[in-house]
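*Asks:* Build me a model from this:
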Amino acid sequence: MTEREQEILALLRQDPMIAQQELATRLGISRSALASHVSSLIRQGLVMGRGYVLREGPYAVVVGGANMDICGQSRAALRMGDSNPGSVRTSAGGVGRNIAENLARLGTDTRLVTAVGNDQHGHQLLEASQSAGVDVRQVQVLDGKATSCYLSLHDGLGEMSCAINDMGIIEELTPARLTPLGGFLSAANVLVLDTNLATCTLDWLFDRHGEQVLFVDTVSVAKVEKIRPWLGRIHTLKPNRSEAEQLCGFAIEGPDTWPRAAHWFHSAGVQRLFLSLGEQGIFYSDGETQGHLPILGCPVNNVTGGGDAFMAGLVHGWLAGSDMAQTTRFALGCAALTVGCHETVFSGLSKAAVERILEEYPC
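*Replies:* Got it, this is the predicted structure:
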């Protein structure tokens, strides 16, 4: 394949429905020269003709936040208003980016769409994601903008006490910047969204791609309201208890309230619900099948990335055709491995590693 043909393929991955003249203009060549290159790509079996359909395997796209995580952990109980001996670590993070890395480590062809600054943190995020197997070609690298940072403080047991996020750059991931990626997004087998995205961006994604399989990570109580108008277009939703209560409007407490919550979400149009109940485990429902699984009794070092790993496990399970119980248990295994390490993403995550820990901690 020639260098020019590689350039053409890169543009076609962004928008398989691009007009021939626009494609030629962006490359700075004539339409006749473009036609010659496209004919060569068709002969090689890399382009399938009509609409420039590319011959590629299934892939998942994650659209969401990416940031540098700065995590401080005290050696003992936190003393507020005082200096606490402990450790400080910096690592690649962000809900969307974490989900993408976990999913790639599980063996899924994963593409990340986010925004980072053209700065040291942005370059570190791209390098860390790419080295984990994530396709970062569609990440928007913006000059003059600072890459997001997330600063968290944890006690000696690894529980988060508080956090500060500086994520203004995600507002730059606008519909205008996503529109050229329309064909690329439409060709995905699954889209994973997080509510760090601007409301206008989420609205655009739900409006333009609402017929696709959409997984949504609710992120926080403060941000979950963004998806209220679009619950009917969500395939899989993963809220925690507080986020679910914010949407449904009633307290979710004992086991008798879990099916009621699921009924509310299904009535609103959500196809599958995975309700995180903290120490009480996970309640899952697809309207026909419901169940509850406890968390795995593994050691906990850092809970920050557990939910992101769980979401990756849900996507992996769906792509693998697993049933609700199998999917939930696999996702719990992903989360257990992650909270057992000090980083927000467990570098040793793999399908085999999850299967091993599930054997070690049977139901």
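*Asks:* From here on, just use CA atoms for contacts and neighbour counts.
*Replies:* Will do.
*Asks:* now the helices for this structure?
*Replies:* 3-14, 20-27, 31-43, 95-105, 120-131, 175-178, 182-186, 199-209, 221-224, 241-248, 258-267, 306-319, 324-339, 351-360 (DSSP state H).
*Asks:* Would you mind giving those as TSV with distance to residue 85 added?
*Replies:* Shown next, in TSV, are these (distance: least, CA to CA, whole Å):
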stretch	distance to residue 85
helix 3-14	48
helix 20-27	56
helix 31-43	60
helix 95-105	28
helix 120-131	26
helix 175-178	44
helix 182-186	46
helix 199-209	40
helix 221-224	31
helix 241-248	32
helix 258-267	41
helix 306-319	25
helix 324-339	22
helix 351-360	33
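*Asks:* Next, the structure of the following sequence, for comparison with the previous one:
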Amino acid sequence: MNDFLRPALTVVGSINLDITATAERLPSPGETIGGAVLRQQPGGKGANQAVAAARLAGRSRMVGAVGNDDAGRHLLEAMAAAGVDTRDVARVDAATGTALVLVDRDGENQIVVCPGANGEVSVSGVAFAEDEAVLCQLEVDQAVVLDAARATRGYFVLNAAPAAPLIPELLERCDLVIVNETEYELIPELKEARLVAVTYGKDGAAIYEQGQRVAEAPGVPVSDVANTIGAGDAFCAALVLALRSELDYGSALAVANAVGADAVRDPSSQPALKPLEHYIEAAIASR
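*Replies:* Have a look, this model is predicted:
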């Protein structure tokens, strides 16, 4: 696809330092598990999506906030190295957001998030172009997400995670909402939403228009799962980019499923990915 046009994507959302302990299994309440391996890595749903978009399409922009601390500096450097424009990431006095993550040998996880600087994210003074797609999540204040939706002049997408009741105006302004099957059930107003993409893990994904299933794509089998944390974020970025590249719903879902499958094979929350063209060509060839 030599004439492939790289779409623009701006992500407004969270930036976290992930402190991850990987163990044979997840502990039960009150239980202590030994023998885990500890590491720190960049994370946050917003940053994960911005990095995935940059790796897929060559460029993306991040709007968020980090602290004036070593963690914030490290996270900004990591995003910039991946190809993310970080000029609209504020440096604030609060501590950089942190996520405490437990992962078992199958890649399943438990996460506790300390939002820190993510509580000070703002889109004040940020300009959005008509050809820009804007992707938000719910790890920052929903009022900020609504501000971003109001300011968006192009295509506005909400990854409604973690699940929460949605401000009616916010839902009305969404061109697309992306959720997993649990979030879809926890947010009943999505049943009547304009356009909703729902992921079903190994069973693939589907798109609904006002509650009617209009497209689907099967899951991609993965036998070597390393980490599931960044897979949903990579799926979100890939789906938006694929739809903005004028793929039909089914092909766009197939592209996003393939990207998500690659993501779970990588132990990082911000996995290495191939260019979007690779996944598009593979999806088209398989249909």
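*Asks:* Looking at the helices of the first structure, which is nearest to residue 281 of the first structure?
*Replies:* Residue 281 of the first structure sits nearest to helix 324-339 of all these, at 8.7 Å, using CA to CA.
*Asks:* Which positions in that closest one come out as buried?
*Replies:* 324-325, 327-339 (16 or more other CA atoms under 10 Å).
*Asks:* Show me which of those is closest to residue 159 of the first structure.
*Replies:* residue 339 (10.3 Å).
*Asks:* What is the equivalent residue in the second structure for the closest one?
*Replies:* Aligning on TM-score structural alignment places residue 339 of the first structure opposite residue 264 in the second structure.
*Asks:* Likewise for residue 102 of the first structure?
*Replies:* Aligning on TM-score structural alignment places residue 102 of the first structure opposite residue 52 in the second structure.
*Asks:* Tell me who's in contact with residue 194 of the first structure.
*Replies:* Residue 194 of the first structure makes contacts with 63, 64, 65, 95, 96, 216, 217, 218, 219, as judged by CA atoms under 8 Å, 6 or more residues apart in numbering.
*Asks:* hmm, I was thinking of residue 8 of the first structure
*Replies:* The contact partners of residue 8 of the first structure, by CA under 8 Å, 6+ apart, come to 23, 27.
*Asks:* swap in residue 113 of the second structure?
*Replies:* Counting by CA under 8 Å, 6+ apart, residue 113 of the second structure has contacts 97, 98, 99, 100.
*Asks:* so what corresponds to it in the first structure?
*Replies:* Match for residue 113 of the second structure (TM-score structural alignment): residue 165.
*Asks:* distance of its match from residue 182 of the first structure?
*Replies:* From residue 165 of the first structure across to residue 182 of the first structure, the span is 29 Å (CA to CA, to the nearest Å).
*Asks:* before we move on, what about residue 141 of the first structure?
*Replies:* 18 Å.
*Asks:* same check, this time on residue 218 of the first structure
*Replies:* 23 Å.
*Asks:* which of the two has more neighbours?
*Replies:* Each of residue 218 of the first structure and residue 182 has its neighbours counted (other CA atoms under 10 Å); residue 218 has more, 23 against 19.
*Asks:* counterpart of the more buried one in the second structure?
*Replies:* By TM-score structural alignment, residue 218 of the first structure lines up with residue 160.
*Asks:* so that match touches residue 182, yeah?
*Replies:* No - look at residue 160 of the second structure against residue 182 with CA atoms under 8 Å: they stay out of range, at 11.0 Å.
*Asks:* Just list the residues touching the residue most central in space within the second structure, thanks.
*Replies:* In the second structure, the residue lying closest to the centroid (CA atoms, centre = their mean) is residue 233, at 2.6 Å. When contacts are counted by CA under 8 Å, 6+ apart, residue 233 of the second structure is found next to 45, 48, 49, 52.
*Asks:* quick one: it from residue 68 of the second structure, how far?
*Replies:* 26 Å.
*Asks:* What's the local residue count around the residue mapped onto residue 242 of the second structure from the first structure?
*Replies:* The alignment partner of residue 242 of the second structure in the first structure, by TM-score structural alignment, is residue 317. Look at residue 317 of the first structure: counted by other CA under 10 Å, it has 20 neighbours.
*Asks:* Find the nearest non-adjacent residue to residue 317 of the first structure, please.
*Replies:* residue 327 (4.7 Å; CA to CA, 6 or more residues apart in numbering).
*Asks:* Tell me the counterpart of that neighbour in the second structure.
*Replies:* The alignment partner of residue 327 of the first structure in the second structure, by TM-score structural alignment, is residue 252.
*Asks:* residues contacting its match?
*Replies:* 239, 242, 243, 280.
*Asks:* Tell me how many other residues surround the closest residue to residue 225 of the first structure other than its chain neighbours.
*Replies:* Distances taken as CA to CA, 6+ apart place residue 247 nearest to residue 225 of the first structure, at 7.0 Å, with adjacent residues excluded. By other CA under 10 Å, 18 other residues sit near residue 247 of the first structure.
*Asks:* Give the aligned equivalent of residue 247 of the first structure in the second structure.
*Replies:* Using TM-score structural alignment, residue 247 of the first structure sits opposite residue 187 in the second structure.
*Asks:* For residue 165 of the second structure, see how far away its match is.
*Replies:* In terms of CA to CA, residue 187 of the second structure sits 6 Å off from residue 165 of the second structure.
*Asks:* Repeat that for residue 33 of the second structure.
*Replies:* 35 Å.
*Asks:* next one: residue 72 of the second structure
*Replies:* 30 Å.
*Asks:* Between the two, which is the more surrounded one?
*Replies:* A count of neighbours by other CA under 10 Å puts residue 72 above the other of residue 72 of the second structure and residue 165, at 24 against 12.
*Asks:* OK, contacts around that one?
*Replies:* 66, 91, 96.
*Asks:* which of the residues you listed has the most neighbours?
*Replies:* That'd be residue 66 among these, by other CA under 10 Å, with 32 neighbours.
*Asks:* which one in the first structure is aligned with that residue?
*Replies:* Under TM-score structural alignment, residue 66 of the second structure pairs with residue 116 in the first structure.
*Asks:* Just put the contacts of residue 233 of the second structure in a markdown table and tack on neighbour count.
*Replies:* As requested, those are arranged in a markdown table below (neighbours: other CA atoms under 10 Å):
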| residue | neighbour count |
| --- | --- |
| 45 | 29 |
| 48 | 30 |
| 49 | 34 |
| 52 | 35 |
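*Asks:* Show me the two of those that sit farthest apart.
*Replies:* 45 and 52 (10.5 Å).
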